[in-house]
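[1] Okay, sequence plus prediction incoming.
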Amino acid sequence: MSPSNSRTALITGATAGIGLELARQLAARGTDIVLVARNEERLGEVALQLTQEFGVRTEVIAADLTDRAALEVVEERLADAYRPVDLLVNNAGFGLKGRFLDNTVEQEQAHLDVLVVAPMRLTHAALGPMVERGSGQIVNVSSVAGYLPRGTYSAAKAYVTRFSEWAHNEYKPQGVHVMALCPGFVRTEFHERMEVGRDSAPDFLWLDAEEFVRAALADLDAGKAISVPTLRYKAIVTGAKYVPGGLLQRFQSMGRR
């Protein structure tokens, strides 16, 4: 088992995709992991795997982040001064395949709750103890979509990126590092759950999850406020600033087919 003075990370959406890979790479560093996801059985399986493979302590919280009562349980864990969380990763998320009017307002509300409300509330819960201790890290998983016109997903991710950048500058003097992590297309279950095929975007845009997370943690170690993977996505983000929004919007179906 890991020593009692080891770091602890709390990761939402930790049983699949980027969240699972982050849990694995952080555990490999000796970080204890608090896993948050909806599926209690899957949480137990991942927790056991991490403990057996890396010898770290694990804890699980089964929570649907669209449920305010369940979200409050996670907030309370983050605010617990006797069991400090050194790193919060707001990773939970999902996409809606349809365009705005193809979705019900309830679907859009759940989308907003997971992508915006949950990261905001969990960041608020974590920041207090971190500022009091004078140390801590928060990673909010955003998306390069936040720089592009792609409906409410894009709008939500734009919020996450700007909120994180502001929080980084606001609380860095008090010892807390906040980073927006902006993936593009990553080979995970995210698009499969949307029933979107890998052929929905060109091959060169798809990233390997292990390499992506390794680069993300390197940016976190370097103290960056925003992490954008690979030169190709950095170029897309830079170029998007100079391309008219109407032209960019023509490509909004990419990654949704």
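    Good, I have the coordinates.
[2] When you work out contacts or count neighbours from here on, use the C-alpha atoms and nothing else.
    OK.
[3] What is the helix ranked longest in the chain packed up against?
    Ranked by residue count, the top helix of the chain under DSSP state H comes out as helix 151-171. On a contact count with 3 or more Cα pairs under 8 Å, 6 or more residues apart in numbering; DSSP states H and E, helix 151-171 meets helix 105-112, strand 136-141, strand 176-181.
[4] most neighbours per residue, which of those?
    The highest average neighbour count among the helices and strands packed on helix 151-171, using mean count of other Cα atoms under 10 Å, belongs to strand 176-181 at a mean of 28.
[5] Give the next helix or strand downstream of that one.
    Downstream of strand 176-181, the first helix or strand assigned by DSSP states H and E is strand 185-186.
[6] Now do the buried residues in the helix or strand immediately after that next one in the chain.
    Along the chain past strand 185-186, the next helix or strand (assigned with DSSP H and E) turns out to be helix 190-193. Along helix 190-193, these residues count as buried under the neighbour rule (16 or more other Cα atoms under 10 Å): F190, H191.
[7] hmm, who's touching helix 190-193?
    The contact list for helix 190-193 (Cα atoms under 8 Å, 6 or more residues apart in numbering) reads G17, F94, G95, G197, R198, G255.
[8] the strands in the protein, which residues?
    For the chain, the strands defined by DSSP state E cover 8-12, 32-37, 58-62, 87-90, 136-141, 176-181, 185-186, 206-207, 226-227.
[9] Check it against this one:
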Amino acid sequence: MTHRALVTGATSGIGLAFAQELGKRGYDLVIVARTTDRLESVAADIRDRSGVEVDVVTADLSTDQGMQVASNALTDTTRPVDLLVNNAGASLAGWFGTTDIADEDRQLDLLVRAPMHLMDAAIKTMAGRGGGQIINVASVAAFTPRGVYSAHKAWLVNLSRWADVHYDDVNISVQALCPGFVRTEFHQRGEMDVSGVPRWMWLKADKVVTASLADLARDKAVSVPSARYKVLAALARHLPAPFVTRMAKRGR
């Protein structure tokens, strides 16, 4: 039986790596992003390489209309989605309190409201037909006090962990994927200076994706790719809070 996956933010970075890898594994795809031309280019490439069906959905997930368009693809029972990958994201260069609050509102919509709405649509649809899987791309930043971005990701991790337990009886698995620094367009788009990040802290998007899918197969609710980030995440989650706070201050 052919499976079908919907991937948001699928034209670059982790989202693109998910779309490519899932295509290789025989999934038909629905890919979602803001730019139609880039979506069509990605879709054509995956069709040529993997021979799967790829549908394109142009949507800005920071808007109500965009969220609804993507949700409609998840609730289409004629072409059911077995796996949702909530990946679309962005970040702001400045710290909360110095940024434009309208930009923070858009970030809240993109990083919190959009995955919540898409999870809602997916869970309600998947529960009625025997189950499914959801991957929410969060971050190891979720485990440290690092501004609004880390707060958004902490919210997503907690919702994912709860949903994985709560909907287990209807065969729905939910994973929070928590990578560290990944070589993508993410930091460049956010105009963030990452020149001081050591080489050893950088991950490759394709490796992040294969680790996530392996953990999903093992029903792991939280996936932290690479041994080095597993150690850092464990320290952040289990060391005394004052120590973690001091470490976060050093990275400001």
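    Structure received. Just so it is clear, the structure is predicted and the values come from calculations on it, not from any experiment.
[10] picking up where we left off before, what residues sit buried inside the longest helix of the first structure?
    Neighbour-count burial for helix 151-171 of the first structure flags 151-165, 167-168, 171 (criterion: 16+ other Cα under 10 Å).
[11] one step back: can I get the strands of the first structure in a markdown table including distance to A240 of the first structure?
    Shown next, in a markdown table, are these (distance: least, Cα to Cα, whole Å):
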| stretch | distance to A240 of the first structure |
| --- | --- |
| strand 8-12 | 29 |
| strand 32-37 | 33 |
| strand 58-62 | 38 |
| strand 87-90 | 25 |
| strand 136-141 | 20 |
| strand 176-181 | 18 |
| strand 185-186 | 16 |
| strand 206-207 | 19 |
| strand 226-227 | 16 |
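[12] Please identify which of those is closest to V117 of the first structure.
    Of all these, it is strand 87-90 that lies closest to V117 of the first structure, at 10.9 Å by Cα to Cα.
[13] which residues touch stretch 148-156 of the first structure?
    Contacts for stretch 148-156 of the first structure (Cα under 8 Å, 6+ apart): 95-96, 99-100, 108, 111-112, 115-116, 143, 145-147, 240, 245, 248-249, 252.
[14] Can you check which part of the second structure it sits on?
    The aligned range for stretch 148-156 of the first structure in the second structure is 144-152, by TM-score structural alignment.
[15] And stretch 107-124 of the first structure, by the same measure?
    Under the criterion TM-score structural alignment, stretch 107-124 of the first structure matches residues 103-120.
[16] Can you give me the end-to-end span of the matching stretch?
    From the first residue to the last, stretch 103-120 of the second structure extends over 25 Å; the measure is Cα to Cα, to the nearest Å.
[17] Tell me what angle the longest helix of the first structure forms with strand 176-181.
    Relative orientation of helix 151-171 of the first structure and strand 176-181, computed by axes from the mean of the first three to the mean of the last three Cα atoms, to 10 degrees: 160 degrees.
[18] Helix 105-112 and helix 151-171 of the first structure, what's the angle between them?
    Here the directions of helix 151-171 of the first structure and helix 105-112 differ by 30 degrees (the same axes, to 10 degrees).
[19] so how far is helix 151-171 of the first structure from its chain's centroid?
    Distance of helix 151-171 of the first structure from the chain centroid (Cα atoms, centre = their mean, to the nearest Å) equals 12 Å.
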